[in-house]
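Trainee: What follows is a protein structure lacking sequence information:
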C-alpha cells in the first residue's frame, strides 16, 4: 500500500512514485523487457516507462486528508 498525503500530490511526489514503480518493474521483469525491446526494435527506456505507468495502477493507495 502507498500512503499519500492528499495535500502533497505535486510533481515531485508523482515523479517519486514513478521512479519507485520503474525500479520494481525493472527488478521483476527487466530481462524479459530487454529481450522484448530488442526483438521489436523498441527503446528499452520507453517500454520500462510504459510498464511502470501500468504498474502504478496495481498499487493500493491510502490518502490521508
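Mentor: Sure thing, it's come through. Computed from a prediction, not measured in an experiment: that's the story for all the values here.
Trainee: use CA for all of it now, contacts and neighbours both
Mentor: OK.
Trainee: Go through the longest helix seen in the chain and flag the buried ones.
Mentor: Longest helix in the chain by number of residues (criterion: DSSP state H): helix 11-39. Applying a neighbour-count criterion of 16 or more other CA atoms under 10 Å, one finds 18, 21-22, 25-26, 30, 33-34, 37 buried in helix 11-39.
Trainee: what would these look like in a markdown table with distance to residue 1?
Mentor: Formatted as a markdown table, these follow (distance: CA to CA, whole Å):
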| residue | distance to residue 1 |
| --- | --- |
| 18 | 15 |
| 21 | 13 |
| 22 | 16 |
| 25 | 16 |
| 26 | 19 |
| 30 | 23 |
| 33 | 25 |
| 34 | 28 |
| 37 | 30 |
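Trainee: what about versus this one:
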C-alpha cells in the first residue's frame, strides 16, 4: 500500500511514485524487459518508463485527508 497525504499531490510526489514504480518493475521484470527491448529494437529506458506508469495502477493507495 502507498500512503499519500491528499493535500500533497504535487509534481515531486508524482515523480517519487514513478521512481518507486520503476525500481519495482526493474527488480521484477528487468531482464525480460531488456530482452524484449533488444529483440524489438526499442529503447530500454522508454519501455521501463511505460511499464512503470502501467505498474502504478496495481498499487493500493491510502489517502490521508
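Mentor: That came through, no problem. Keep in mind that what you see is a predicted model, and the values were worked out from it rather than measured.
Trainee: returning to that earlier point: outside of the helix or strand just after the longest helix of structure 1, which residues touch it?
Mentor: Counting by DSSP states H and E, the next helix or strand C-terminal to helix 11-39 of structure 1 is helix 44-56. With CA atoms under 8 Å, 6 or more residues apart in numbering as the test, helix 44-56 of structure 1 has contacts from 17-18, 21-22, 25-26, 33-34, 37-38.
Trainee: Then stretch 1-9 of structure 2?
Mentor: By CA under 8 Å, 6+ apart, stretch 1-9 of structure 2 touches 59-65.
Trainee: are any of those buried, and which?
Mentor: The buried subset of the contacts of stretch 1-9 of structure 2 (16+ other CA under 10 Å) is empty.
Trainee: Mind picking the two most distant members of these?
Mentor: 59 and 65 (18.8 Å; CA to CA).
Trainee: Distance from the chain centre to stretch 49-65 of structure 1, please.
Mentor: How far stretch 49-65 of structure 1 lies from its chain's middle: 7 Å, per CA atoms, centre = their mean, to the nearest Å.
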